[in-house]
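Participant: starting from these lines, generate the structure:
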Amino acid sequence: MDASARQEAAKLQSSMEAIHQSYSGTNNSEKESSPFVTIVYNNMTPEQLQWQFTHQQSGGGLAAPPRPPQVSEKDWLDAIVKNPNPQAYIPSALVGAEALQARLGWQQERANDLEKAANSLKSVREDLQKRVEQYQQALQDLHRRHDDIRKRMLAIMMKVEIARCMNMPLQKDEILLAQRLVKIMKDLEKANKTLESIPTSASISSENVTIPNSDQLAEVLNLHRQEILQLTSTMQGDMRDVQALHSKRLS
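Facilitator: Below is the predicted model:
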């Protein structure tokens, strides 16, 4: 082997040793981190949590984890400062492609587990939504049944009240109500007669007053007359009911 070949072999050997030292962290360099290192944050183990708690109880505050030999002092301090949650996470160094691949595999498994949990929650939510719709429909049915039962109960209570008061004399309020009905009927009859006499007796001689067309006026008056007649018919029906109730009580 000539000198140049031995020189190349020595350079190759030196490069391999430097790579090995950088990979294993035996070069003791604190200025630059190994290119084979990736810093990640892991959840603290129970032992690490106990160690952190003991350190805080002793008055030392948050304890800095020991620096791996593959990481420079500057990069390690920077990782400690950027810790998103020092109470729960701790920086950790992954050395080599295998460790990084294992970390990526673990993250993928974790992502798959979270996706399954999300799908399960979605399925549960859809099932709960269907149940809520069913309960709402059942509640509406119960409200309708309640309204029907309430109407039937009111009708029964009315019949029971009429039967209970059948042979009893009219109360004071009932007599006053009947008197008011009679008075209202008389007032309605007077108003009806007045309206009937308006088309024949009304005459306006002033030339400065503009009056509606006779057909329009007759239409309005007829409309009011019909409303009063309808109200009179209703009042007469109420009077008949009062008289019938009174006659039943007397009998």
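Participant: going forward, measure contacts between C-alpha atoms and count neighbours the same way
Facilitator: OK.
Participant: tell me the SS of residue 94?
Facilitator: Counting by DSSP: H, G, I helix; E, B strand; the rest coil, the backbone at residue 94 sits in strand.
Participant: my read: it touches residue 100, true?
Facilitator: Yes. Residue 94 is within contact range of residue 100, at 6.1 Å (criterion: Cα atoms under 8 Å).
Participant: could you also give me the structure for this next sequence, so I can compare it with the first?
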Amino acid sequence: MDDHFGEEVAATYDEASAEMFAPDAVDPAVDLLAELAGDGRALEFGIGTGRLALPLARRGVPVHGIDLSSAMVARLRAKPGGDAIDVTIGDFATARAPGAYTLAYLVFNTIGNLTTQDAQVECFENAARHLRPGGCFVIEVGVPELRRLPPGQTIVPFRVGETNWAYDRYDCAAQSMSSNYVTVEDGRGEFRTFPFRYVWPSELDLMARIAGMELRHRWSSWTREPFAHESEKHVSVWRKPG
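Facilitator: Purely as a prediction, here's the structure:
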């Protein structure tokens, strides 16, 4: 797994994703995660700058994180309470954290940062290794937006401005995509690309079965609306048998 979240990205990550740090985005997620963690410990794959880990810890849930990016973790450490959260630096598909957990979770499409099916399967197996019997693994991820692609088109723009553009590029044969950002500032252009592997809900369920877990819930949001035909994302909960 390559680290695409180095110092340059980490420096502006919170500001660039400001809507995801708003209370209406954070609070419902933390409510559900705290409920699933119960009186146990939580493990966040891709803890980043602590968007969910910090408020979850303030609820009294001990949180440990795994993240490949030292730059992102440094931003977590600089926040109030961040130095109290232990983090293992490594690939969350394979890295081991100490102890056992009642909850492991992976949010905000981060499962797609693992760009091969094998790595995504390893992620489920790694979650199962860390979970106590009866523990849960939670993933929040978007539904692939392939219906937006007309025949012959591989690019879907999602941001268009006077000095910045952003678009997703799909390769349906490889089940891969990339999010691409073009910015022009002071007459100079900058291009960034982030590769992903998109994944279907049924495929995730099969990965969970390979890891010995079973689907317990699938909602379209953290507030538990039903997952339906037009849902743009899902929050899924798999359980390790007790």
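Participant: kindly provide the TM-score of these chains.
Facilitator: After superposition, the two chains reach a TM-score (TM-score structural alignment, normalised by the length of structure 2) of 0.17; 63 aligned residues with a Cα RMSD of 5.5 Å.
Participant: return every residue with contacts to both of residue 94 and residue 100 of structure 1.
Facilitator: Each of residue 38 lies in contact with both residue 94 of structure 1 and residue 100 under the rule Cα atoms under 8 Å, 6 or more residues apart in numbering.
Participant: which of the helices or strands spans residue 228 of structure 1?
Facilitator: Using DSSP states H and E, residue 228 of structure 1 sits within helix 214-250.
Participant: run the chain-centre distance for that helix.
Facilitator: Distance of helix 214-250 of structure 1 from the chain centroid (Cα atoms, centre = their mean, to the nearest Å) equals 53 Å.
Participant: just stretch 100-115 of structure 1 next, same as before
Facilitator: With Cα atoms, centre = their mean, you get 35 Å for stretch 100-115 of structure 1.
Participant: in the helix holding residue 228 of structure 1, which residues are buried?
Facilitator: Of the residues in helix 214-250 of structure 1, 221, 225, 228, 232, 235, 239, 242, 245, 246, 249 count as buried by neighbour count, 16 or more other Cα atoms under 10 Å.
Participant: could you measure the fifth one against residue 197 of structure 1, distance?
Facilitator: Residue 235 of structure 1 sits at a distance of 22 Å from residue 197 of structure 1 (criterion: Cα to Cα, to the nearest Å).
Participant: now swap in the third one and tell me
Facilitator: According to Cα to Cα, residue 228 of structure 1 and residue 197 of structure 1 sit 14 Å apart.
Participant: again, but for the fourth one
Facilitator: In this structure, residue 232 of structure 1 lies at 18 Å from residue 197 of structure 1, with Cα to Cα as the measure.
Participant: same check on residue 236 of structure 1?
Facilitator: Taking Cα to Cα, one finds residue 236 of structure 1 at 23 Å from residue 197 of structure 1.
Participant: also residue 231 of structure 1?
Facilitator: Counting by Cα to Cα - residue 231 of structure 1 and residue 197 of structure 1 are separated by 19 Å.
Participant: likewise for residue 174 of structure 1?
Facilitator: Look at residue 174 of structure 1 and residue 197 of structure 1: by Cα to Cα, they are 35 Å apart.
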